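Visitor: Have a look at this prediction, sequence included:
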Amino acid sequence: MSVLTIRAHKRYATRLPVQLRRAQRKDATGLLIELSQHGARISNLGGGKYEAGDAVTITTPTDEELPGTIRWAHDGIAGVRLDKPLHLPEIKDLLELNARTQSGEPAEDNLRYGT
């Protein structure tokens, strides 16, 4: 039987390497696997302990920093609620970077501007 989940915001599947930074703890490397205007899901976080309510900052491959709060975490996966919602152009830029990364193109933004 299929279960339909209604979400408040559209979610986009991605595969972008990110850094997850927490105060007074070692940074973790993870994989951004889902992105929405208000949140993100990160996998491959390893053995670190993540608690709901922890303040974190996600650093994207373009060095953009997205502050947020852990909403849930288990088995090396965490859901993060972003402190400030992403604007649609920001989501579009990350999705385009994801597409270029998956197709094997260089991830540098300077290719986008023809320089």
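Guide: Okay, I see it. Numbers count the residues shown, from 1 in each chain.

Visitor: Please count neighbours and contacts with C-alpha atoms only from this point.
Guide: Fine.

Visitor: Show me what the host helix or strand of residue 31 is packed against.
Guide: Residue 31 belongs to strand 28-36 when assigned by DSSP states H and E. Packing contacts for strand 28-36, counted by 3 or more C-alpha pairs under 8 Å, 6 or more residues apart in numbering; DSSP states H and E, involve strand 11-22, strand 39-43.

Visitor: Quick one: those as CSV, columns for mean neighbour count too.
Guide: Formatted as CSV, the helices and strands packed on strand 28-36 follow (neighbours: other C-alpha atoms under 10 Å):
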stretch, mean neighbour count
strand 11-22, 18
strand 39-43, 23
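
Visitor: So which of those strands is nearest residue 55?
Guide: Set against residue 55 and scored by C-alpha to C-alpha, the helices and strands packed on strand 28-36 come closest in strand 11-22, at 6.4 Å.

Visitor: Put this next to the first one:
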Amino acid sequence: TVAATCQRCLEAFEHHLDIPIRLLVGVKDGTVMDGPGLDEFEVWELSGDTVRAVDFVEESLIMAMPFAPMHEFDESCKALHGPVESDTPDTIRPFADLRSKMGK
């Protein structure tokens, strides 16, 4: 589980991630890694001699996180209602006073 903020109600919650990792690590040597059954694996080609497991875990976590996390099937999670107060006008007219600034 990872800490996340619900995009519907803006409350913090624990988001459960279930990440099955099937990884095939190879070395970049100019040959194409191809063959039967390889489509079931995540293929990473390395250019160096060292492998950092944290890179694989980090990439898997980032790709598994939803773009907009929300509570799942929670009755208490409601969208925020009511008007949103803002100091900016609804319509922005960037060229509204251009004529007066040009002196015409």
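Guide: Everything's here; your move. The shown structure was predicted, so the numbers you read here are calculated from the model rather than taken from an experiment.

Visitor: Do you know the score for how well these two fit?
Guide: The TM-score (TM-score structural alignment, normalised by the length of the second structure) is 0.26; 46 aligned residues with a C-alpha RMSD of 4.0 Å.

Visitor: if I look at residue 45 of the second structure, how far off is residue 5 of the second structure?
Guide: 34 Å (C-alpha to C-alpha, to the nearest Å).

Visitor: more neighbours, these two?
Guide: residue 5 (16 against 13; other C-alpha atoms under 10 Å).

Visitor: For residue 98 of the second structure, see how far away the closest residue to the more buried one other than its chain neighbours is.
Guide: Nearest residue to residue 5 of the second structure, sequence neighbours excluded (C-alpha to C-alpha, 6 or more residues apart in numbering): residue 12, at 4.4 Å. Using C-alpha to C-alpha, we find residue 12 of the second structure at a distance of 46 Å from residue 98 of the second structure.

Visitor: Between the two, which is the more surrounded one?
Guide: residue 12 (13 against 10).

Visitor: just checking, the more buried one touches residue 2?
Guide: No: contact criterion C-alpha atoms under 8 Å: residue 12 of the second structure and residue 2 do not qualify, at 10.4 Å.

Visitor: If you tally nearby residues, what's the number for the nearest residue to residue 17 of the first structure once chain neighbours are set aside?
Guide: If the residues on either side of it in the chain are set aside, residue 17 of the first structure comes closest to residue 31, at 4.6 Å by C-alpha to C-alpha, 6+ apart. Neighbour count of residue 31 of the first structure, defined by other C-alpha under 10 Å: 19.

Visitor: again with residue 43 of the second structure
Guide: Using other C-alpha under 10 Å: residue 43 of the second structure sits among 15 other residues.

Visitor: which residues of the first structure fall in strands?
Guide: Assigned by DSSP state E, the strands in the first structure fall at 11-22, 28-36, 39-43, 55-59, 65-74, 77-82.

Visitor: ok, residue 55 of the first structure to residue 28 of the first structure distance?
Guide: For residue 55 of the first structure relative to residue 28 of the first structure (C-alpha to C-alpha), the value is 14 Å.

Visitor: okay, these two: which has more neighbours?
Guide: Remark: of residue 55 of the first structure and residue 28, residue 55 carries more neighbours, 19 against 16, as counted by other C-alpha under 10 Å.
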